[in-house]
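> what would the 3D arrangement of this be:
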Amino acid sequence: MVRPEKDADKFRWILTAGWKGLCPRCGKGHMFTSWLKVSRECEVCGLDYRFAAPDDGPAFFSLCIVAFPLTFLLVWIEVTYSPPLWVHVVTSIPVMVLGCLLPLRPIKGWLVASQYVNRAQEAGTSALWDRLHGRAPGKGGGNFDD
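So this is what the prediction gives:
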């Protein structure tokens, strides 16, 4: 099992597990069953992925990281060069679509791995976490103690 000790190691592990779509606990199982669908559990270590709730995070980060800067670039190209509409249809739209869709899976993987490594949970859900991880209520334990 991978047990990062320092913050730098945790961050590196989150990026590695998320980018490769690996289980954030063992690093061997698959996090995804399809492009963006998170597995029910790791086929190697049995980690239950019900804790994972990335929700709209991947789309938000993809838009912020890719779409907004790319939009400004495309507007600059339009204002500076005034290309015909077909140039935007052939170049700008595919670049924008691919630029926003391709990072979704790694970003979702990073968010799920981050939730696991940092033991993220909503307020008031500790009893649910204890039940999901088979711990006695109030024991805490954390994900790296499994």
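> from now on I want contacts and neighbour counts done on CA atoms only, so please keep to that.
Will do.
> would you mark the buried spots in stretch 10-19?
For stretch 10-19, burial by neighbour count (16 or more other Cα atoms under 10 Å) applies to 10-11, 13-19.
> now that stretch: how far from the chain's centre is it?
10 Å (Cα atoms, centre = their mean, to the nearest Å).
> and for stretch 32-52?
12 Å.
> second input sequence below; structure requested for side-by-side comparison:
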Amino acid sequence: MLLRCPACGEGRLFAGFLQVVDHCAVCGTDFTRLNTGDGAAVFIMQISGGISAFLALGLQIAFAPPLWVLLIVAVPLVLALSFGLMRPGKGLMIAIQIGDRDRGASPHV
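Down below sits the predicted model:
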């Protein structure tokens, strides 16, 4: 969750917003063989969409505002949650893959 190397906890994990570094600068862990694909994005979309949809539904039931009010609330919330959770979500997927690799599990599961 601190966006650090899952192996040593010291080195940076990302070079850009979602660009993973090739190797940890501290312990030398190789990240080039890891592939998170779209796994993190799928989970984050479901989480942010679910929270926003239930919030919009709750607002509609409680106050019955016009549609534009729901859009003003829901769209920024979806964007903030999506962008805010994407890096920690991808870091978590990388940490899970490194944990599986260290336990001897197949990386192509």
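> state the TM-score obtained for the two superposed chains.
Once superposed, chain against chain, the TM-score is 0.83 (TM-score structural alignment, normalised by the length of structure 2); 105 aligned residues with a Cα RMSD of 1.8 Å.
> who are the contact partners of the residue most central in space within structure 2?
The residue lying closest to the centre of structure 2 (Cα atoms, centre = their mean) is residue 89, at 2.3 Å. Counting by Cα atoms under 8 Å, 6 or more residues apart in numbering, residue 89 of structure 2 touches 40-41, 44.
> could you say which helix or strand contains the corresponding residue of structure 1 for it?
In structure 1, the residue matched to residue 89 of structure 2 (TM-score structural alignment) is residue 107. Per DSSP states H and E: residue 107 of structure 1 is located in helix 104-117.
> and whatever helix or strand residue 69 of structure 1 lives in, what's buried?
When secondary structure is defined by DSSP H and E, residue 69 of structure 1 falls within helix 68-81. Buried residues in helix 68-81 of structure 1, counted by 16+ other Cα under 10 Å: 70, 74.
> now do that helix: everything it contacts.
Against helix 68-81 of structure 1 from outside (Cα under 8 Å, 6+ apart): 83, 92, 96.
> swap in 10 Å and give it another go.
In this structure, residues lying in contact with helix 68-81 of structure 1 by Cα atoms under 10 Å, 6 or more residues apart in numbering are 62-64, 67, 82-85, 88, 91-93, 95-96, 99-100.
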